[in-house]
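1. Give me a model of this one.
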Amino acid sequence: MKCLNNRAESHLTGQVESEVDGTANGGWVNHGYRGSPPPLPRAVSTIYSPRPHFQGSSDGAYKLDAPRNPEEPSSSSSSSSDQLITKKRRGCCSFVKGLWGTAWTENTVNNREKFVRTTLRELLVYVLFLVDVCLLTYGMTSSSTYYFTKAMTNLFVTTADESGVTFQSIGTMEDFWTYVHGPLLDGLYWTRWYNNQSLDRGDQSFIYYENMLLGVPRMRQIKIKNNSCQVHQDFKNEIIGCFDVYNDKKEDDLSFGLVNGTAWTYHTEKDIKGSSYWGLLTTYSGGGYYQDLNRTKEDSANILTDLMDNLWLDRGTRVVFIDFSVYNANINMFCVIRLVVEFPATGGAIPSYQIRTVKLIRYITTWDYFILGCELVFCVFILYYVVEEILELQIHKFSYFKSIWNILDILVILLAIVAIIFNVFRTVKVDNLLGKLLEQPEIYADFEFLAFWQTQYNNMNAVNLFFAWIKIFKYISFNKTMTQLSSTLARCAKDILGFAIMFFIVFFAYAQLGYLIFGMEVESFSTFVKCIFTQFRIILGDFDYDAIDRANRVLGPIYFVTYVFFVFFVLLNMFLAIINDTYSEVKEELSSQKDELQITDIIKQSYMRAFTRLKLKKEKISDVQKALQSGSGEIEFKDFRETLKEMGHADHEISAAFSQFDRDGNQILDADEQERMKMELEEKRDALNAELNNLGKNYEEKVLEKSPAAPNEPKTSSSRTFVDREQFLRLTRQVLQMENCVAGITSKIELIMEKLELHENSKRIVTNVDSDKSSSDRVDRTKAGRSSRKPADCPDAM
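-> Just a heads-up that it's a prediction; the model follows:
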């Protein structure tokens, strides 16, 4: 019985110590939630930093060594090397877990607090990544880009000559030649000031006095073969030639006209390093007949006159391109301009233009080099997320792809890798192009390829930034308010998909009807694709009813009224009804659910643990000071140890504190060592008091924010809803003592129950033995009776 009582007391003591030690590591976690991590098996640090010794076992596990007594000799070099290896292994694992630990790599299913903390850490890292991406994206653009584009548009597109012809008003080949001899040449060559004085820059043109013309402009046309289409038998005598609509297989590649230059001989796309172009009518190849202009206005005018006189444009011409590039050093921007005039088989001309303002030279100013630093940080982030996704993929295998967020992660990473590769390619390519252009300034500066891919690069970054912002929902999904959108869309996805089939059947039926009825007269219905977008515009209220009515006075109103009624009033509102109904269900379910662990709860728990941890440190320092004051003169280790053990301190803590100040190692603290120990204890005690005060102020401010005073009640100290810090800590200690007492009583009751079970088992065993003996006696008596009766029965049997 005495042994059992000793075991119960030791169990109670260990439980109390673990409770006190665990208050700094989850002791104040609200266990009413899904779960909380168990307290770490370590003591709360005070003025010393006890370093537990680990040793490897045969099964690969690591266990804690017993605390070393200062009187014992130091460990061997082998034990210290084992400790070093152990620390390295534990440090590496904790580093990997801390750096790449996510909700997908750690087991957070039954631990709500760990899930929220891990998600918050992921969110913090991702916010830093998002800030870096925003700096990169917006650092590559500028408001000057718009004004640069607008200036070039006004000069080459909207400027008219004396006859009033502008680029946008070109309708015939004659208008084209009028434009190139007038507004085009006037806009390309700026060699004099407005007072007719020379710019003193030779034959180099500076458009608007600020934008340098790079190289020389180029004109290129694409022709179609004669007799590329069939003429009806009745018109063969009147119509000699037939030129079909553009088709790359029917493109003319024969020399014509003067046959003595690039303008009259065909060049393939590979020869001139061209690229295809998507025009208003069709897509054109990068080959054709081209003519480079000169660096002076007079020479270029002579070249254009020569082309016009020799009928460079004819019935076979399907498109003409005018390409040139300018550079503005003030804002470090390139403007690549392409003026396009398409000549359809119907006759006439359709002008269009494309102006790309891009930043091809990246690193000049201090801000540019700051963006370079952000690009390097971006590469580090991408490497970090690549490793993270690989770890998650190794753990979850193919189930990893079941989450839409993981697919979004991979998409963002792939787009980022492509952007990094293109960034390097663009930098090298621009350097080569500029070097070649500086050596030969009279050649055509072909920046069209780079401008096109730079634009695609910017578009890709814009899409990537969009996905990066959407990805934030992945990290704030632990809040039930934030999950309403995703839950609503996920729940009504099947209903919307099924209803969308019916909606688009009706929608495309109306699109075909509009194309067939109005396609010949109304531009917005001229193609089936335009019909689709026009009907979306009608839903939003942007439409031209008069054009529909003019095209067909009977079917036009019928089409419009029935479309608005069925599509807008019926089908579209059914879409909204499905979403609203599902949203109401989701909101009702979420409101009835039990509140899970929130961020505010974690913040409160952190404050509570910090208060308790600092208070325990302060109390242990006070215990050490009492132990110093209890001694007279020199203090021996055994007296110091006995005093602190009575106060509830562990052996390894006492040994660490004593050895820290026992400089000579004689296991005795002399007067100087005691004075030095007292001074350091006072300093640490003052520091802890200051930290407690600061933490208390911050906590009070947080409580005030969460629990403000009543509207009509003055904001005084009496209206606050929190208790004093000292009172709170005193109540905390009382609760711990109560829990320890209850635990002790519970353990004693368990021991009593075990004894009662043992007693009951022993009684059952005795009862069974007695019953077995009695039954065996009855069997023996029965056998004896039978044997005594058998001789008397034998004669009768005979």
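2. alpha carbons only for contacts and neighbour counts from here, please
-> Fine.
3. Run through the residues that contact residue 556.
-> The neighbours of residue 556, taking C-alpha atoms under 8 Å, 6 or more residues apart in numbering as the test, are 548, 549.
4. tell me the secondary structure for it?
-> When classified by DSSP: H, G, I helix; E, B strand; the rest coil, residue 556 comes out as helix.
5. and the next element down the chain from the helix or strand in which residue 396 is found?
-> Assigned by DSSP states H and E, residue 396 belongs to helix 366-396. As assigned by DSSP H and E, the chain's next helix or strand after helix 366-396 is helix 404-439.
6. helices or strands up against that following helix?
-> helix 366-396, helix 448-470 (3 or more C-alpha pairs under 8 Å, 6 or more residues apart in numbering; DSSP states H and E).
7. Save those helices as JSON lines, and put in distance to residue 422 and mean neighbour count too.
-> What follows is the helices and strands packed on helix 404-439, written out as JSON lines (distance: least, C-alpha to C-alpha, whole Å; neighbours: other C-alpha atoms under 10 Å):
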{"stretch": "helix 366-396", "distance to residue 422": "13", "mean neighbour count": "15"}
{"stretch": "helix 448-470", "distance to residue 422": "8", "mean neighbour count": "16"}
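8. want to put them side by side, so please do this one too:
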Amino acid sequence: MILSVLQNIFISQPVKVVFLTLLSSLMLNRMPWLHKEKEQQTKRILALWAKCSSSLPGSRDKNNPIYVAPAMNSPVKRLERPLKDKQLFKLTGDIVVQILFLILLVTVAYSAQNSSRFYLHQAIQKSFSHGFSEIKLLEHFYPWANRTLLPNLYGDYSGFITDGNSFLLGNVLLRQIRIPGAILFPPGVSPQEQVRPSHQDQEDKENYGVNWGPPETNITKSDSMWHYQNQETLGGYPIQGEFATYSGGGYVVRLGRNSSTANRVLQHLEQSRWLDRCTRSLFVEFVVFNANVNLFCVVTLILESNNMGAFFTSVRLDTLRSLQTSKKDFAWSVVSQVIYYLLVCYYAFMQGRRLKQHRWRFFTRKRNILDMSIILISFVVLGLDMKLIALHKKNMAQYRYDRDSLTCCSDGASLTTELFSAQQ
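-> Predicted coordinates for the structure are as follows:
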């Protein structure tokens, strides 16, 4: 929390101030750049007009020593004043539009954020990370799972985890990624000496029988924990660990929907040595939903090997906001986004006209490049938002179809995390 506050004070806010200062400076200097040719033409006209003999009332004729007073019905008109008034009016309009654009930009950026995200992450991490960092060998995983994982996954209230506020969606999944068994070392070699070359760190995708023996013909891929399941079958996605990037496939076991079933599954895994020296990494994945803060949270507990016999732990929490919000918040969010993207379309149209008029000279001005960057980023964010909504609906349809399977909100939650980081 302290790191987040310091980052906001010393990094995020100064960057925003510098960006807004640059934007304001470019906006104020915009008129002389755009009307430089018109100003030069006006100066030439005024110079030619000064050289010509003036016949306006009230002007002094050098050849006539008698002064002629101007007529009352023909006042002298100044040509410079209307031009300056027009420029000032246009500049004021641009400033108002820019301020409105910035207000809508801030509203759209922060409307998707939830202040309860940090507290939800803190509560979940406090529940499941106790003793998790102390796991250094695979043998330490089962005692930790019995002491910490299962009691916190299956709380006193049916369907809720131990905090009583977050509902467990789907199933809890144990997924391991293995290395080929051909590179196993003799029993006499210590774990510290088992340093494997990088070309041997390939993922094992073979099918096996019980206790990692020869495959059996009467066991199908869908109901066996000894058969490899690819990323498409599981609906997973690649995940970044401390030492490598791992695929969304692997050898999968589901713990079940209650504590007794999960205890039996863990005992069976320990007795059959499902985790052995070929295990490269282990993932504990599940999804919870907190209706109080209207947030989904994809929890991934990662246990990965450093290729030297020791294992390191990490926790990844990805949050996804539910689409079911209050009518007031939903209406304000939709209205602000519609107005914002209408302004973006207007700026895109104006930039297209300037590009057609100036052609390659268009890219020589910093103001044009800045405007085009904002327009492109805005449309990219709009596309990602549309993809996020589609993924959310797909995940909810999948959960309604099969409530016993793992609800895979990870892709949408990961996308939300990236958007949140980009907006910061």
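9. that older thread, between the helices and strands packed on helix 404-439 of the first structure, which one is nearest to residue 630 of the first structure?
-> Proximity to residue 630 of the first structure (C-alpha to C-alpha) singles out helix 366-396 among those, at 56.4 Å.
10. That closest one corresponds to what range in the second structure?
-> The alignment of helix 366-396 of the first structure onto the second structure (TM-score structural alignment) covers residues 328-358.
11. how big is the angle separating the helix holding residue 396 of the first structure from helix 404-439?
-> If you take axes from the mean of the first three to the mean of the last three C-alpha atoms, to 10 degrees, helix 366-396 of the first structure sits at 140 degrees to helix 404-439.
12. mind listing the strands in the first structure by residue range?
-> Counting by DSSP state E, one finds strands in the first structure at the ranges 54-56, 62-64, 206-207, 211-223, 277-278, 283-284, 289-292, 317-328, 333-342, 350-358, 635-636, 668-669.
13. so which of the ones you listed comes closest to residue 786 of the first structure?
-> The nearest among the strands of the first structure, by C-alpha to C-alpha, is strand 62-64 at 71.5 Å.
14. quick one on the thing from earlier: mean shift between the helix holding residue 396 of the first structure and the second structure?
-> Here the mean offset of helix 366-396 of the first structure against the second structure after fitting is 1.2 Å, by mean C-alpha distance after the TM-score superposition for the first structure.
15. Could you tell me how far that helix lies from the centre of the chain?
-> Centroid displacement of helix 366-396 of the first structure relative to its chain, using C-alpha atoms, centre = their mean, to the nearest Å, is 11 Å.
16. And residue 125 of the second structure, how far from residue 131 of the second structure?
-> Residue 125 of the second structure sits at a distance of 11 Å from residue 131 of the second structure (criterion: C-alpha to C-alpha, to the nearest Å).
17. ok, those two, which is more surrounded?
-> The residue with more neighbours, out of residue 125 of the second structure and residue 131, is residue 125; 16 against 12, by other C-alpha atoms under 10 Å.
18. The first structure: which residue goes with the more buried one?
-> Using TM-score structural alignment, residue 125 of the second structure sits opposite residue 153 in the first structure.
19. Next one: its match from residue 342 of the first structure, what distance?
-> Residue 153 of the first structure is 19 Å from residue 342 of the first structure, where distance means C-alpha to C-alpha.
20. give me the number of residues near residue 133 of the second structure?
-> By the measure other C-alpha under 10 Å, the count of residues near residue 133 of the second structure is 13.
21. Can you tell me the closest non-neighbouring residue to it?
-> Of all residues not flanking residue 133 of the second structure in the chain, residue 313 sits nearest, at 5.6 Å (C-alpha to C-alpha, 6 or more residues apart in numbering).
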